[in-house]
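In: Sequence first, then the predicted structure, then my questions.
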Amino acid sequence: MTDKILNEEVHLMKTANRSKRMLDALWDIFASVKLTVVTLTLLAATSVLGTFIPQKADPSFYIRAYGEFAYRLMQVFDILDMYYSWWFQTLIGILAINITVCTIKRWPAIWKIVSSKNLRLETIKKKSPIGEFSDPRHTDELLPLYKAYIGKKYKRVEMSSEKPGMMIVAEKGRWTRLGVPAVHLSIVIILAGALIGSFLGFDGFVNIPEGQSANSIRLRNSDATLPLGFEVRCEDFDVSFYDSGSPKEFRSSLTILENGEKVAEKDIIVNDPLRYNGINFFQSSYGQTPPNRVRIKFTSSKSNESPLHNLSMGQTVGLPDGAGQFTLLRYTGNYSFRGTMIGEAIEGFLEKPGKESQEIALPLRFPTFDKMRKGDWFISVDGYEDAFYTGLQVTKDPGVPIVYLGFVLLLVGCWIAFFMSHQKIVVDLQPSTNSSRITIYGVTNRNRVGFEMASHQLGEDLSKL
């Protein structure tokens, strides 16, 4: 019985040691700078690839540009939407963990320096002197003058006895050692924001005709629709053109409605979106919709009489002299007449007393087309009100505020890490025959040249007190 218990304990110890070795190995992998270099290289390479291969384009574009086999291959590896792909998100996650582990590993040494109360005089005095000079006054007279002057430039100033003289020890910028961890933290925050946006955000689009509303969008590269939880209404759409005919500016007047109540409104143009509840509505495209109202002309074949009527789709109007009635049915973008496409046309339904009803087409390009019926009245389209739809790109990225926070911290951290330093100086005052000998020592963690110049200036200032 005792041997069985002993064997079980040995097995548990071996299992625990094996688990510990695996965790230690995993920790060492994520604490490796090599992993950082490899991950950054892969992210950079794939990002470059993403600039050469257009993202989220229409499948027909890829098939035309690269061939069907290459398109299918890129589809399998999510190269066509790589910034949202599982492998790109995994690389970002690995980099975030790698930076976090590296920072945790180095944190005890950094914090020991920041929190330590020991100025480590012996380390400073091992360095070569930065400056030396003599003063005819005694050290007891110089000590309060020097301490007061150095106290204006250094936050921490202490006195130390160095028989037969004295030393003034000063330090500033110890907290600047936190600059590098701040940079690391900012990068992790930026990566976390990117992952949050990738998992919880969306990118879709919606087309809204003038005067109409939408409460859902279609997700990009998907047949799925996503409810918005409110309505967005296009009150008006305007487009202006250059002389060449290309669009100069298109503007949509949008209104947000919740439970039928107006809660937000804005005129948007390209790169000036409407933002509501963290959702962005960007002006992306536009197009024409079938006209809602059409101006119809009835022309008599016997006189110059040509009455006009403004009709909506489905509306019926009587022909002059009781010759029948005409109903406006639909708009056709490209009407086919005997196998030939003749362009835009308005289709209607003509009813005449004592005769069989018939559908007729009124091509916009051929105003006299209806004369072929040889009736007392022929019908044509005199014009119609242009109607447009606005194409909106709809996005949500809850990670954006986090990314902004990370960038602010990154700027602060870089400023601290590159333009500020931890400095310590020692001013050693030793009495000599009829004078005092002053020697200045100092150390800094960066910008040694600038620190030595400032220390030389400090020596000159002290010599003039």
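Out: Sure, I can see it. Numbering: from 1, shown residues only.
In: all contacts plus neighbour counts: C-alpha atoms, from now on.
Out: Noted.
In: which SS class is L311?
Out: Secondary structure, DSSP: H, G, I helix; E, B strand; the rest coil: L311 is strand.
In: Report the buried residues of the longest strand seen in the chain.
Out: In the chain, ranked by residue count with DSSP state E as the criterion, the top strand is strand 225-241. Going by neighbour count (16 or more other Cα atoms under 10 Å), the buried part of strand 225-241 is F230, E231, V232, R233, C234, E235, D236, F237.
In: what about the closest residue to the last one other than its chain neighbours, how many neighbours?
Out: It refers to F237. Nearest non-adjacent residue to F237, counting by Cα to Cα, 6 or more residues apart in numbering: S252, 4.6 Å away. Number of residues near S252 (other Cα atoms under 10 Å) recorded here: 26.
In: Could you confirm S252 falls within a strand?
Out: Yes: residue state for S252 (three-state DSSP) corresponds to a strand.
In: Below is an additional structure, to be compared with the one above:
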Amino acid sequence: MSRGGRLASAVVATARNSWRQLTSMRTALILLFLLAVAAIPGSLLPQKSVSIEEVQQFVLDHPTVGPWLDRVWGYEVFSSPWFAAIYLLLFVSLVGCILPRAGEHWRAVRARPPAAPRRLDRLPEHAPARPVDGAPATVAAAVAAALRSGRWRAVARQDETGEWTVSAEKGHLKETGNLLFHTALIAVLLGVAVGSWYGWHGNRLLVAGPDAGFCNTVQQYDEYSLGPRVTGAELPKFCLELTDFLAEYHDSGQPSKFRATVAVDGDGSPRRTRTFSVNDPLRLGDANVYLFGNGYAPTLRYTDRYGRQQTSATTAFLRVDDALTSEGAIKFPDANLNPATGERDPKSQVAFEGLYLPTVPASPPFVRSAHPAERLPGIMLWAYRGDLGEDAGIPGPVYQLDKSRVESGQLKLVGAEPRLLRAGESWTLDDGSKVEFLGTRQWITVSVRHDAGQELVLVGVGVIVVGLMFSLFGRRRRVFFRLAEGAAGASAVTAGGLPRTDYAGFAEEFARVVAAVAPARADTVPDQRERDGRDGVVAGSADAGGTGT
């Protein structure tokens, strides 16, 4: 053989061996385990597809490991290349493993049970010959019929010596269950893939009030992700407005109930009110709206130093603990417009950083709320004046001030101490301007999702459970009967049994089957008087022996 031929043969042999290894059951189990392990970071780490804010906060809290995790797709686990590689290899392994086994199982189900062995006494379970009334052919047919009534696959045949035998088997549901389990697992993988291709989701922080509603367009989401087969124009049309939010807490601060009420319109139907909660999403056609989080949005009213212009702003503050202590920034970029010239000094823009406390503690320090409910609300304010940098048209942080401008001196802190304001109180700044704390609105975080493969995943999980039941409780076994000519028109029936899988109760089942399908003749069973006589002799002997002793 030439060198090129040997190289081609080596390549073919390597490919064949690699395919056999990949499609083996052991490899499929290893890949399934790796897929489960690979999903752990997606459960422990915040994911961009769920909350980009939590990811940003995690990176800020872990400056060393946070950026490194981002480089290895730690915050996008389920769309990462390494997760996709495991996913695809598992899919190929399962398909390559199932197809040959399915063919073998189909042939085994359609094939007739094998012929009975010559020596049934060598099988794990066997019954000695017993006489049964009838010719061997007639008894064989009766035994086969009785076995079929018990859901055995049975066949009666004559062997090469002319003796009649009956072969029966049962328990193919075990392998059927295995194949159902693995096929359903492929269906689940396909469902996940379909959901990834044709699914979409978007997250939005929704503040209560008619001026803060949103419509289901990608431009109005805080964060969104569309599948490769989905465009923004294909999203269902509807608009949501948060009209009410109910949050109830125990005295310990643990939440007991969340319920959001929204007004829905824009989908071609009349405007209507719907409610939903954490475990009860709002269903709008193909889209499901889930409730994820909640918080408070303080409202401040700023009166400029000229005393003529008042501006109110409501901004969501992000929670920093379970007591709903929240922090954020409220900006007034158009403040302090000179009434004489109609011009605004860009260096006279005003902003406030705040720490909102739903329940102000009874004594300082006022750095953490005493309870998540608004029992005694208050807000700690730090005032800043200068250039906010919003005129440049460069996107900046929404929920906080641009710290680089504070560090460069473009934004300067007004006053040395913050001021605690309760609802209805005001603070007059050094230039005569005034800020008032008017109260708060509720906000919620909603996730609007469409999973195109969820029905397939649901059916697949159901079939997985059924397949596991068949696989765990199904037991493959065979029984054989050999019939020979006996005396006085009877047949001598010998039986044997073979469990194909571990089956601790096979001996009892074998005895029941033999007694049911091949009952011995009455004249071969000792009557009660004979049994009593033998028992009496034995008992008497025992008594006598006891007396002699």
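Out: That came in fine, so what should we check first? Since we're looking at a predicted model, the values are computed, not measured.
In: Give me the TM-score for these two chains.
Out: For these two chains in superposition, a TM-score of 0.70 is obtained (TM-score structural alignment, normalised by the length of the first structure); 397 aligned residues with a Cα RMSD of 4.2 Å.
In: what sits up against the longest strand of the first structure?
Out: Residues from elsewhere that reach strand 225-241 of the first structure (Cα atoms under 8 Å, 6 or more residues apart in numbering): 208-219, 247-259, 388-390.
In: in the second structure, which spans are helices?
Out: For the second structure, the helices defined by DSSP state H occupy 3-22, 25-44, 52-61, 65-71, 81-110, 136-149, 173-198, 403-408, 454-473, 506-517, 528-548.
In: Can you check which part of the first structure the shortest one sits on?
Out: Counting by TM-score structural alignment, helix 403-408 of the second structure pairs with no residue of the first structure.
In: Give me the distance from that helix to the chain's centre.
Out: Put simply, helix 403-408 of the second structure sits 44 Å off its chain's centre (Cα atoms, centre = their mean, to the nearest Å).
In: what does the second one give?
Out: Helix 25-44 of the second structure sits 14 Å away from the centroid of its parent chain (Cα atoms, centre = their mean).
In: May I see the buried residues of that helix?
Out: Buried positions in helix 25-44 of the second structure, judged by neighbour count with 16+ other Cα under 10 Å: M25, T27, A28, L31, L32, L35, A38, P41, G42.
In: Let me have those in CSV, adding distance to E104 of the second structure as columns.
Out: Shown next, in CSV, are these (distance: Cα to Cα, whole Å):
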residue, distance to E104 of the second structure
M25, 15
T27, 20
A28, 19
L31, 24
L32, 24
L35, 28
A38, 33
P41, 39
G42, 39
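In: which of those lies closest to G497 of the second structure?
Out: Nearest to G497 of the second structure among the buried residues of helix 25-44 of the second structure, counting by Cα to Cα, is M25 at 29.3 Å.
In: residues contacting the most centrally placed residue in the first structure?
Out: Centroid check for the first structure by Cα atoms, centre = their mean gives V400 as the closest residue, at 5.8 Å. Neighbouring residues of V400 of the first structure by Cα under 8 Å, 6+ apart: G193, A194, G197.
In: Of these, which is the most crowded?
Out: A194 (23 neighbours).
In: residue contacts, the alignment partner in the second structure of that residue?
Out: With TM-score structural alignment defining the correspondence, A194 of the first structure maps onto V192 in the second structure. The neighbours of V192 of the second structure, taking Cα under 8 Å, 6+ apart as the test, are G453, Q454, V457.
In: circling back to that earlier point, could you redo the buried residues of strand 225-241 of the first structure as TSV and give each row distance to A57 of the first structure?
Out: TSV is the format used below for the buried residues of strand 225-241 of the first structure (distance: Cα to Cα, whole Å):
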residue	distance to A57 of the first structure
F230	28
E231	28
V232	26
R233	27
C234	26
E235	30
D236	29
F237	26
